[in-house]
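Asker: Predicted model and sequence below, questions to follow.
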Amino acid sequence: MERISLDQSALQAVDEYCEYRRIVGEDDGGTLFTPQQYEEYKRRVVPRRIQNRLYVSYGVAGGLDCKLIGPETPCFCTHRYKQHQSEYEELPTQRPLVLPCHVHGCPCSQYQYVPQMGSRPVRCRCKHLPEEHEATMGHLCSRCSSCRGFYSPSTCGCGQPYSAHRTLVESRQERQARGAPLGWDVPYAAMGGLTGYSSLMDGYLRLDSSGAGHTGNTCDCPCWSKARCSTRTTILNHQMLNSGSEEEIYLMYQSRAHDKDRESPNPPKSENISSPSAEGTHL
């Protein structure tokens, strides 16, 4: 194995690229923005993304969120959530909110989560897999003529059949109105319902309803460091998100990002990274 040594500046560049990709996604068309273009993109997009965030979850109406959807969560059409429309400049008034797939040639008109049992997707009552059904609404089976649409008789860990579950897309106000937690507000694209590390777990396995994990603080605010958050900060942030201008929200985001950088420990000066070498393995 060939060892590559990265100094602190190189490690920082890797972190910055990961941050850039999570914020910009595919909006740069494959060509990296210049620093000026990147700052302008964040100033224009981040406030709108925070205000108009769409929370996507999968569960039974009136019950817990059995699955919180993230950018890499696959749809019935096999494409990821981040490959679907995940944000609007202005939220439409009609419901349900439509999140069509953006992959060229894909007929999927609405993101729909496919439940899994372990690492395998559940099967339809016709015994065929989800990918053997059409991606269009109705999801007719392409392997048999008796199937009237994808319908799984399997039972979720919450105790309810998967047929009783649905994919829910809601705005901040709608989620707050039904008493569901909002978690932290972040500038990243296609975050869906993710609010923390435990969001990646199934609903019945999480020890908290938000997916943010235990923080020692009962507030549900968009601060970067919830453990240090005060009630006054919580109130001011919610007021800002509900009634502040895009410029004020962007400045609030910038302030939080700088606070997070100051709180983060310094990275190591160098890191050894092993990669395959054509000459063989070097120990």
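Answerer: Looks like it came in fine. These numbers were taken from a predicted model, which means no experiment stands behind them. Residues are numbered from 1 along each chain as shown.

Asker: going forward, measure contacts and count neighbours with C-alpha atoms only.
Answerer: OK.

Asker: Mind jotting down where the helices sit in the stretch 1-150 of the chain?
Answerer: 8-24, 35-51 (DSSP state H, counting those that start in this stretch).

Asker: Give me the angle between the last one and helix 8-24.
Answerer: Same thing as helix 35-51. 50 degrees (axes from the mean of the first three to the mean of the last three Cα atoms, to 10 degrees).

Asker: packing partners for helix 35-51?
Answerer: helix 231-243, helix 246-263 (3 or more Cα pairs under 8 Å, 6 or more residues apart in numbering; DSSP states H and E).

Asker: Alongside the first one, take a look at this:
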Amino acid sequence: MIQAQTRGQVLEGVQQYGLAPGARKMIDAEEQAAQLAMETGIYAVWRSSKGGDCTRIGPSARCFCNHSYAEHFFVSPKAPYPICKACSCRAFAFVPSRPEEVGEWWLPRRKGFNVHTWRAKCRCGHGHDEHDPNARRCRCGCSMFQSNFACLVCDLKWEDHETVFETATERLMAGKPVGEDFRPLADDAAVRDLVFPGEHGAAAVDSFAPNRYLSTVVRRPYASWRPTAGGQWRTSR
């Protein structure tokens, strides 16, 4: 398969063929995440250890516990991260929910493949949802989830990322985009206009009802917290 190598080829491909179904799902989720960030003032991203934001996190984003971001909430104004309403998960931690997000774009094209049952896997061979949502251990005996995949954006492993919740002020201080500039493809109007034509606006975020505890404190990433031998939690900062 011939892959587009230049911006011109990308533009031509989008004009002629549009986006692949998986790419459409991914870019719509990112647009929805940007809309949510602007409405709530909390910017949720999946950030690599190199400092780059690899994914915008929106209502439908999947947590390690296998529940969506919309199923998590902040328990207090000073809570560093949202916990899950549906299980014992103590902190939302983003995981890819589609094979295209880890570079396995061919899987959805296989006959009989069900994207809804696909799970990001550990090197032990089991999905993230077969690991404890807090301790990250698997019933097979592996002591910690270690991804057998790499991020499509930065090519780093899952464990080389952290889930971050921050305000617009904090992002501006760090030199990161906010507001309309946070939308996907905001830096290339020509491509964005093709991907998001007038009739294809941002997806509604009405299904996401964050509670009132959205303070201005930094939402520290879950990756900064580790379970102790006794099962308690402590910061590694």
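Answerer: Yes, it's here. A quick note: this is a predicted structure, and the numbers were derived from the prediction, not measured.

Asker: contacting residues for E159 of the second structure?
Answerer: 146-147 (Cα atoms under 8 Å, 6 or more residues apart in numbering).

Asker: What residue in the first structure is paired with it?
Answerer: Superposed on the first structure with TM-score structural alignment, E159 of the second structure falls opposite S163.

Asker: For its match, give its distance to A177 of the first structure.
Answerer: Computed as Cα to Cα, to the nearest Å, the S163 of the first structure to A177 of the first structure distance reads 25 Å.

Asker: do D261 of the first structure as well
Answerer: D261 of the first structure is 33 Å from A177 of the first structure, by Cα to Cα.

Asker: Count the residues that sit near the residue nearest to A34 of the second structure when sequence neighbours are not counted.
Answerer: In space, and not counting its chain neighbours, A34 of the second structure is closest to R183: 5.3 Å by Cα to Cα, 6 or more residues apart in numbering. Applying other Cα atoms under 10 Å, we find 22 residues neighbouring R183 of the second structure.

Asker: which residues touch stretch 26-46 of the second structure?
Answerer: In contact with stretch 26-46 of the second structure (Cα under 8 Å, 6+ apart) are residues 53-61, 94, 161-168, 178-179, 182-184, 202-205, 214.

Asker: hmm, which of these are the buried ones?
Answerer: Among these, those scoring as buried are 53, 55-61, 94, 161-168, 178, 182-184, 202, 205, 214 (criterion: 16 or more other Cα atoms under 10 Å).

Asker: Tally up the residues packed near K25 of the second structure, please.
Answerer: Per other Cα under 10 Å, the neighbour tally for K25 of the second structure reads 12.

Asker: so which strand or helix has it?
Answerer: Per DSSP states H and E, K25 of the second structure falls inside helix 21-40.

Asker: check contacts around the residue nearest to A34 of the second structure.
Answerer: Contacts of R183 of the second structure by Cα under 8 Å, 6+ apart are 30-31, 34-35.

Asker: cool, F149 of the second structure as well?
Answerer: Here F149 of the second structure is in contact with 102, 120-121, 157-158 (Cα under 8 Å, 6+ apart).

Asker: which residue sits closest to the residue mapped onto C65 of the second structure from the first structure, ignoring its sequence neighbours?
Answerer: Using TM-score structural alignment, the equivalent of C65 of the second structure in the first structure is C77. If you skip the residues right next to it in sequence, C77 of the first structure has A135 as its closest partner in space, 4.9 Å away by Cα to Cα, 6+ apart.

Asker: any idea how far the one you found is from L97 of the first structure?
Answerer: Taken as Cα to Cα, the span from A135 of the first structure to L97 of the first structure is 18 Å.

Asker: Same drill for those two, tell me which one is more crowded.
Answerer: Each of A135 of the first structure and L97 has its neighbours counted (other Cα under 10 Å); A135 has more, 22 against 16.

Asker: gap between that one and C156 of the first structure?
Answerer: For A135 of the first structure, the distance to C156 of the first structure - Cα to Cα - is 22 Å.

Asker: Equivalent analysis for E248 of the first structure, please.
Answerer: Per Cα to Cα, E248 of the first structure is found 43 Å from C156 of the first structure.

Asker: Next: L182 of the first structure.
Answerer: On the measure of Cα to Cα, L182 of the first structure and C156 of the first structure end up 24 Å apart.

Asker: and what of V46 of the first structure?
Answerer: Taking Cα to Cα, one finds V46 of the first structure at 36 Å from C156 of the first structure.

Asker: Likewise for L54 of the first structure?
Answerer: 24 Å.

Asker: Counting neighbours, go ahead and name the busier of those two.
Answerer: Set side by side, L54 of the first structure and C156 show more neighbours around L54, with 24 against 20, by other Cα under 10 Å.
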